[in-house]
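Engineer: got a structure for you, letters missing:
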């Protein structure tokens, strides 16, 4: 950071020097992010584990609409993603999220592919990248898993420097003549793969997904005859569609727009920390709301619409951003105007800035990463809505009547 507090950097793009002014906020240098997964990410990183779990490791034959005859030659062109766990023989390619064989095909990418992309685009979203600079510690530092859920071969192929991402090693966005890990900007930053002993996982999480080999022979208990069946059948577990979200309360001393509205009059303490946001999500909507008729009330605070609306409110807030207002908004409030004038979420994500625009630099980094990830099909067509979706239709009707 320069003495005047700005974060301007002049990289060399060819023979033209460009000035990039990154957003004013950054993650504290001593903060690192780790992600814990109870099982291997679906997609490319888990292919070896899927093969080992089968009695017959032969790749499944899948009849595709684009090619009626079963064949090992699968078209990887745009719009024709591989089925989640099918075709074990094809490795290092993009796959869709696993689903039932009779489920409608989607373009939702597997966890392996999304995590691989995040090694370039960082943990910043379209919203947070407008406020937070892409420093080194805004990337995922490590992926933590049970030791028996890690295939070193599969993880290196999916995420490592010698796997499918190898063409991005040493790249930076914007282009930097002298590659420096500490310089602000987007680059390929592979995360560590860390393991937790199976015994520790079993003790902490007794309701884990059952393994392929279920039964274990044990010695007869005291007073039990040897003729008694000594096979232990573990309790059956079923996957659930309920998830919980919790964040700590803001440390700011004054009321802030970043404090989420949970709809509750009281906020409990969790882990001795004051709660800032807690939600229970069922089938993608907040508990107590119907999936068949989604409303603004049922939208999670982590939904695209709520995050877009939160960014808009932050940029309007005088209390939270008084110190940084001139850096973020500028004299002409260009950033706020671009968000306010966006007629759809698609417009909000679009950038018309030049090569110095941080949002454009992020999009270029993601574009190059998707080229390396073989078979990445764009997931578009669901971005025509705007922030009117956050207005309760019933409330809108009642206001119209008045």
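Structural biologist: Perfect, I can see it now. Here the structure is a predicted model, which is why all the values come from computation and not from measurement.

Engineer: going forward, measure contacts and count neighbours with C-alpha atoms only.
Structural biologist: Will do.

Engineer: Quick check: residue 24 vs residue 132, distance?
Structural biologist: Distance of residue 24 to residue 132, computed by CA to CA, to the nearest Å: 7 Å.

Engineer: Please apply the same query to residue 320.
Structural biologist: 15 Å.

Engineer: again with residue 391
Structural biologist: With CA to CA as the criterion, residue 391 and residue 132 are 28 Å apart.

Engineer: same check, this time on residue 319
Structural biologist: To residue 132, residue 319 is 18 Å away according to CA to CA.

Engineer: re earlier: between residue 391 and residue 132, which is the more surrounded one?
Structural biologist: Neighbour count, other CA atoms under 10 Å: between residue 391 and residue 132, residue 132 has more, with 17 against 12.

Engineer: Spit out the contact partners of that one.
Structural biologist: Shown in contact with residue 132 (CA atoms under 8 Å, 6 or more residues apart in numbering): 22, 23, 24, 25, 26, 27, 124.

Engineer: you'd agree the last one is up against residue 136?
Structural biologist: No. Between residue 124 and residue 136 there is no contact, the gap being 11.8 Å when judged by CA atoms under 8 Å.

Engineer: Which of these two has more residues huddled nearby?
Structural biologist: Of the pair residue 124 and residue 136, residue 136 is the one with more neighbours under other CA under 10 Å, namely 21 against 17.

Engineer: what about residue 367, helix or strand, and which?
Structural biologist: helix 358-372 (DSSP states H and E).

Engineer: Counting by contacts, list what the following helix or strand past that helix packs against.
Structural biologist: From helix 358-372 onward toward the C-terminus, using DSSP H and E, the following helix or strand is helix 393-401. Packed against helix 393-401, as judged by 3 or more CA pairs under 8 Å, 6 or more residues apart in numbering; DSSP states H and E, are no other helices or strands.

Engineer: Tell me which residues of stretch 186-204 come out buried.
Structural biologist: Neighbour counts using 16 or more other CA atoms under 10 Å place 186, 187, 188, 189, 190, 191, 193 of stretch 186-204 among the buried residues.

Engineer: how close does residue 196 get to residue 69?
Structural biologist: Residue 196 is 44 Å from residue 69, by CA to CA.

Engineer: From the rest of the structure, what touches stretch 362-369?
Structural biologist: With contacts defined as CA under 8 Å, 6+ apart, stretch 362-369 is touched by 117, 120, 121, 165, 168, 172, 173, 186, 187.

Engineer: ok, second structure coming up, stack it against the first:
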């Protein structure tokens, strides 16, 4: 039976409905309603559709603050990115539970046989066969997939002229390497330029960021899988790809999503591409839904952004402000989210120990987080490099990878 966008959206929306009121946008004392994007990852299996991760959020860390993050503050908590990070947390917890149980499989993961593992495809865990992963987003992902909507929302939809390439960045933009093939434009500026890598949008007076748009990050997952660097040390990427992306019909521009995501658009050079380690270009299909999120930007005539973000999985939830646990100071290690780099690193290390994977344990028992990413992830780095070369203009949001794993709970 063919699934619909409503099938997937309904599961995520119902999950959000069950959240505590304090984790949702509010109506302010002046009567103005808050809005926030919602995203979720849904598994389709023998038991139907199950939401495995969901998140709200719409902000990211300024580039100047990235070195201060030290693995405890999130760099990007837009709903799509936070949902994927939450999904990775769920997977690592599943690995941990499966390893402790001494069973060969759980509802979603299985232990890979020794004969399946190779030098480049070495991970001990894999998603069980027959499970498909879908993603729902209540808003069009920021960046190239939303540019037609941005144009249509202008009082004057005439595309702005591009400035000379040497002046394409505003004076407030962080310095980028001279080797960058092209400038990274503001999230919604110069919307006559289509098919390009964009930074996260922000107010003109906000400190600039080098976090890439959700469109560009989702485009990348079509080749790297939904796994993070840490998760990909333990779980095979082979079938952990988005099968379907669901957007409200009001947020779906066929022209934009075809250009942004499909092999007939800007990713055409990747068609049929496969890499070592179980990686391949797996473009997702895009479906629409008529269901609307009650706290979307379209929920009222006069809405303002919510400052809070929320992360949920079947194993737990938390509320964030500024990439830090609500109620804690930003950059305080006690405010480290369960999906931050440092806590995810510690969890991955514990999984490697419990699962008795000495090679992975050695990779994770290093002094700095940057050393983890330089360890055995050569195949994943090759995939990312090839995709970024196709997209062009991808300037890394570097800095702040010199932290260790100590000082946080799992």
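Structural biologist: That came through, no problem. Just so you know, these numbers come straight off a predicted model, no measurement behind them.

Engineer: Now the TM-score, please.
Structural biologist: Overlay of the two chains. TM-score (TM-score structural alignment, normalised by the length of the first structure): 0.67; 293 aligned residues with a CA RMSD of 2.8 Å.

Engineer: any idea how far the aligned partner of residue 128 of the first structure in the second structure is from residue 84 of the second structure?
Structural biologist: When the second structure is aligned by TM-score structural alignment, residue 128 of the first structure is paired with residue 231. Shown here: residue 231 of the second structure relative to residue 84 of the second structure, a distance of 11 Å by CA to CA.

Engineer: quick one: the helices in the first structure?
Structural biologist: 47-52, 111-121, 152-159, 198-204, 304-316, 318-321, 325-329, 334-340, 345-349, 358-372, 393-401 (DSSP state H).

Engineer: Next, count neighbours for residue 241 of the first structure.
Structural biologist: Number of residues near residue 241 of the first structure (other CA under 10 Å) recorded here: 9.

Engineer: That one maps to what in the second structure?
Structural biologist: Match for residue 241 of the first structure (TM-score structural alignment): residue 307.

Engineer: so what's its match closest to, chain neighbours aside?
Structural biologist: Excluding its sequence neighbours, the residue lying closest to residue 307 of the second structure (CA to CA, 6 or more residues apart in numbering) is residue 321, at 6.5 Å.

Engineer: okay, stretch 9-17 of the second structure sits on what stretch of the first structure?
Structural biologist: Mapped onto the first structure using TM-score structural alignment, stretch 9-17 of the second structure covers no residues at all.

Engineer: Residue 132 of the second structure pairs with which position in the first structure?
Structural biologist: That one, residue 132 of the second structure, aligns with residue 32 by TM-score structural alignment.

Engineer: Could you check how far that match is from residue 192 of the first structure?
Structural biologist: From residue 32 of the first structure to residue 192 of the first structure the distance is 12 Å (CA to CA).

Engineer: what's the overlap in contacts for the two?
Structural biologist: Counting by CA under 8 Å, 6+ apart, the shared contacts of residue 32 of the first structure and residue 192 are residue 141.

Engineer: so residue 373 of the first structure sits right up against residue 164, yeah?
Structural biologist: Yes. Assessed by CA under 8 Å, residue 373 of the first structure is found in contact with residue 164 at 6.9 Å.

Engineer: Next, show the common contact partners of those two.
Structural biologist: Counting by CA under 8 Å, 6+ apart, the shared contacts of residue 373 of the first structure and residue 164 are residue 92.

Engineer: Which residue lies nearest the spatial centre of the second structure?
Structural biologist: The residue lying closest to the centre of the second structure (CA atoms, centre = their mean) is residue 81, at 2.6 Å.

Engineer: so which strand or helix has residue 95 of the second structure?
Structural biologist: Assigned by DSSP H and E, residue 95 of the second structure falls in helix 79-101.

Engineer: With residue 41 of the second structure instead?
Structural biologist: Per DSSP H and E, residue 41 of the second structure falls inside strand 38-45.

Engineer: which helices and strands does that strand pack with?
Structural biologist: Counting contacts by 3+ CA pairs under 8 Å, 6+ apart, strand 38-45 of the second structure is packed against helix 5-17, strand 48-56, helix 79-101, strand 132-137.

Engineer: quick one: buried residues of the first one?
Structural biologist: Of the residues in helix 5-17 of the second structure, those buried by neighbour count under the rule 16+ other CA under 10 Å are 5, 6, 8, 9, 10, 11, 12, 13, 15, 16.

Engineer: residues contacting the closest residue to the second one other than its chain neighbours?
Structural biologist: Using CA to CA, 6+ apart and skipping residues adjacent in sequence, the residue nearest residue 6 of the second structure is residue 289, 5.1 Å away. Counting by CA under 8 Å, 6+ apart, residue 289 of the second structure makes contact with 4, 5, 6, 9, 246, 247, 248, 249.

Engineer: switch to 7 Å and redo it
Structural biologist: 5, 6, 246, 247, 248, 249 (CA atoms under 7 Å, 6 or more residues apart in numbering).

Engineer: farthest pair in these?
Structural biologist: Of all pairs drawn from those, the widest gap by CA to CA lies between 6 and 249 and measures 10.7 Å.

Engineer: Could you give me the buried positions within the helix holding residue 367 of the first structure?
Structural biologist: The neighbour-count check on helix 358-372 of the first structure (16+ other CA under 10 Å) flags 358-366, 368-370, 372 as buried.

Engineer: Format these as JSON lines; extra columns: distance to residue 37 of the first structure.
Structural biologist: Formatted as JSON lines, the buried residues of helix 358-372 of the first structure follow (distance: CA to CA, whole Å):
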{"residue": "358", "distance to residue 37 of the first structure": "31"}
{"residue": "359", "distance to residue 37 of the first structure": "30"}
{"residue": "360", "distance to residue 37 of the first structure": "31"}
{"residue": "361", "distance to residue 37 of the first structure": "30"}
{"residue": "362", "distance to residue 37 of the first structure": "27"}
{"residue": "363", "distance to residue 37 of the first structure": "27"}
{"residue": "364", "distance to residue 37 of the first structure": "29"}
{"residue": "365", "distance to residue 37 of the first structure": "26"}
{"residue": "366", "distance to residue 37 of the first structure": "24"}
{"residue": "368", "distance to residue 37 of the first structure": "27"}
{"residue": "369", "distance to residue 37 of the first structure": "23"}
{"residue": "370", "distance to residue 37 of the first structure": "24"}
{"residue": "372", "distance to residue 37 of the first structure": "25"}
